[in-house]
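predicted model follows, preceded by the sequence.
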Amino acid sequence: MTQRTWLITGISSGFGRHMSEQLLARGERVAGTVRKLAAADDLKARYGDQLWLAQLDVTDTAAVRRTVDAAFAALGRIDVVVNNAGYGLFGAAEEVTDEQIVRQIQTNLIGSIQVARAALPHLRAQGGGRILQLSTVGGQAAFPGASLYHASKWGIEGFADALQQEVAGFGIDITIVEPGGARTEFRYGGSQLGPRMAAYDGTPASMARRMLEERTAVPIGDPARMVALMIASVDQQPAPKRLALGSDAWTAMQRSLAARLAELEAQKDAAFSTDCAA
């Protein structure tokens, strides 16, 4: 088994925590970021120098650059960069506040972009590496009551798709990870709701609010199994462009993509008719 060094943002909970635990347990090195250092005290006590820790809010671009530079300087080489930090904002587009919108985009989209940008010079200098970009089934399929969350995830998927083409010549591969619902703290511990507007009661957008408020829906995904497949994907050559995790994710993505392709095919003649004659 190849021993690697990983940089993972947001290891205090969820996928980041599961991934750190699995990697450290098998002897690999982890550079992990947390918003509060105390959140990883137990891991640091158990693994010592095998775990490099830094406090980081990915919305602080200057801090992102300092932290990524410091991780590469301290560890020499980082084989895999995992853009994991993020959270969900739910509610109809009218319900969420301006401040919530800015924070969602700054964290899920701009934060991930800046982590990748900060890592790229180091990955190029060392001759390559792998980036795992955590997205969601919501980066390929859209659901009412999550419009701003989708905006951040569809945005980061477009960025990652283009970035892969830009850096492939440097030996840098990118995999977009698209999990469905998982039994982590994400849904009921890390998500936010916009203020309720009575106008949306009983509409499709209200279903997301009701799910979060009632806390009765149990996600189907096993986070440990999902993380194990994320880790295993790094050994795949060529790197998978996307990694769907969970039967709910696969089903929703297949349905969405099939519908979009069918609609596109129906527009072929009209699309071609707009070309210049000569």
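The structure has been received and is ready for your questions.

when you work out contacts or count neighbours from here on, use the C-alpha atoms and nothing else.
Fine.

looking at this, Asp173 is in a helix?
No. Secondary structure assignment (DSSP: H, G, I helix; E, B strand; the rest coil) places Asp173 in strand, not in a helix.

once you drop chain neighbours, what's closest to it?
Arg130 (4.8 Å; CA to CA, 6 or more residues apart in numbering).

host element of the one you found?
Element membership for Arg130, per DSSP states H and E: strand 129-134.

buried ones in the helix or strand just after that strand?
The C-terminal neighbour of strand 129-134 among helices and strands, as given by DSSP H and E, is helix 147-167. Neighbour counts over helix 147-167 (16 or more other CA atoms under 10 Å) mark 147-157, 160, 163-164, 167 as buried.

quick check, Gly105 in contact with His150.
Careful, residue 105 is Ile; it's not Gly. No. Using CA atoms under 8 Å, Ile105 is not in contact with His150, being 10.1 Å away.

returning to that earlier point: which other residues reach the strand holding Arg130?
Residues outside strand 129-134 that contact it (CA atoms under 8 Å, 6 or more residues apart in numbering) are 78-84, 112, 116, 123, 160, 171-178, 234.

before we go on, here's another structure to hold up against the first:
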Amino acid sequence: MKTWFITGISSGFGREMASQLLERGDRVAGTVRRAGSADDLREKYGDQFWLGHLDVTDQPKVREVVDAAFAELGRIDVVVSNAGYGLFGAAEEVSDEQVRHQIDTNLLGSIQTVRAALPHLRAQGGGRLIQLSSVAGLAAFPGASIYHASKWGVEGFMEALAGEVAPFGIGVTLVEPGGARTEFAGGSLRGGTPMSAYDNTPAAFVRGLQDGSIEIPGDPAEYAARVIGSAEVEPAPLRVVLGEDSYAGVTAALRARLAQLEA
């Protein structure tokens, strides 16, 4: 039995992971922004489930909640930084406030969650850090420039961090899923204000994610199981790419980058 700390368990990958872990008998400390969004888990699993209320853009609160989870549960084996959302639209189409909130949530929220957990993981002699990234962390597509900025930032931070914390027995894994049938393409996806100048341009492609006209292929339950399984692999895999679309997008981007470099 392991003990897990997961941010953003009210929906999506976070919810799927928490449900699978609790069902198999692990302990889960989960965080939500909306009060009541995980009450069913608390009612069903009792003391096996620890619930914290957290908006990861509130940096002092991040440390407070992480500290409380370690204090009340003792050892936490795996910390999963999962909270985040997608902001789509051309760079001109999103507002300054949307840009700031995207970076505050996806990038700074992830960084601060990890920074808050590190003293505890070092003190207990090791553990595992899992960061939910995306195919958008290694490949870039028109219409998602700000989302890419947040995910590419997370990738750089976690890859460098892996070398920093390896001497303390802390493993680091970046998870890069492609499209999955979660709330990401529904309630959690946000967009800018469409500009007619971008109609019929590559940046307009992502509008189909908001109106539902783009089919989402991946199975979130299968993806969550793969993420959970990665915590058993030693040494920790630095990257776990999930989905045929993610693999295709990442390999095409890396090959193109290498060709550009060689040229």
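Structure's in. What do you need? Note that the structure is predicted; figures quoted are calculated from it, not measured.

overlay them and tell me the TM-score.
Remark: TM-score between the superposed chains equals 0.99 [TM-score structural alignment, normalised by the length of the second structure]; 263 aligned residues with a CA RMSD of 0.7 Å.

whichever of the contacts of strand 129-134 of the first structure end up buried, select them in ChimeraX.
Those of the contacts of strand 129-134 of the first structure that count as buried under 16+ other CA under 10 Å are selected in ChimeraX with:
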select :78,79,80,81,82,83,84,112,116,123,160,172,173,174,175,176,177,178,234
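
name the nearest residue to Phe70 of the second structure, ignoring sequence neighbours.
Nearest non-adjacent residue to Phe70 of the second structure, counting by CA to CA, 6+ apart: Ile76, 6.5 Å away.

thought that neighbour was touching Ala68?
No. Contact criterion CA under 8 Å: Ile76 of the second structure and Ala68 do not qualify, at 11.6 Å.

hang on, Val240 of the second structure is in a strand, isn't it?
Yes. Counting by three-state DSSP, Val240 of the second structure is located in a strand.

show me what it aligns to in the first structure.
Counting by TM-score structural alignment, Val240 of the second structure corresponds to Leu243 in the first structure.

just give the closest residue to that match, not the sequence neighbours.
Val177 (4.8 Å).

what's the answer for Glu155 of the second structure, then?
Gly137 (6.2 Å).

show me the contacts for that neighbour.
Here Gly137 of the second structure is in contact with His148, Lys151, Trp152, Gly153, Val154, Glu155, Glu176 (CA under 8 Å, 6+ apart).

so can I have TSV of these showing distance to Val227 of the second structure?
Converted to TSV, these look like this (distance: CA to CA, whole Å):
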residue	distance to Val227 of the second structure
His148	21
Lys151	18
Trp152	20
Gly153	21
Val154	17
Glu155	17
Glu176	10
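
among those residues, list the two that are farthest apart in space.
Gly153 and Glu176 (13.6 Å; CA to CA).

what range in the second structure matches stretch 69-84 of the first structure?
Under TM-score structural alignment, stretch 69-84 of the first structure corresponds to residues 67-82 of the second structure.

so how far is that stretch from its chain's centroid?
Distance, stretch centre to chain centre, for stretch 67-82 of the second structure: 17 Å (CA atoms, centre = their mean, to the nearest Å).

start to end distance for that stretch?
18 Å (CA to CA, to the nearest Å).

in space, what's closest to the counterpart of Ser112 of the first structure in the second structure - neighbours in sequence excluded?
By TM-score structural alignment, Ser112 of the first structure lines up with Ser110 in the second structure. Excluding its sequence neighbours, the residue lying closest to Ser110 of the second structure (CA to CA, 6+ apart) is Ser81, at 5.8 Å.

hmm, Trp4 and that neighbour touching each other?
No. Judged on CA under 8 Å, Ser81 of the second structure makes no contact with Trp4 at a distance of 10.8 Å.

residue ranges of the strands in the first structure, please?
5-9, 29-34, 51-55, 80-83, 89-90, 129-134, 172-179, 192-193, 242-245 (DSSP state E).

can you list those in TSV and add distance to Glu185 of the first structure?
Shown next, in TSV, are these (distance: least, CA to CA, whole Å):
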stretch	distance to Glu185 of the first structure
strand 5-9	16
strand 29-34	15
strand 51-55	20
strand 80-83	17
strand 89-90	14
strand 129-134	16
strand 172-179	14
strand 192-193	12
strand 242-245	17
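
the ones you listed: which one's closest to Leu23 of the first structure?
The closest of those to Leu23 of the first structure is strand 29-34. By CA to CA, the value is 7.3 Å.

now do that closest one: which range of the second structure does it align onto?
The aligned range for strand 29-34 of the first structure is 27-32, by TM-score structural alignment.
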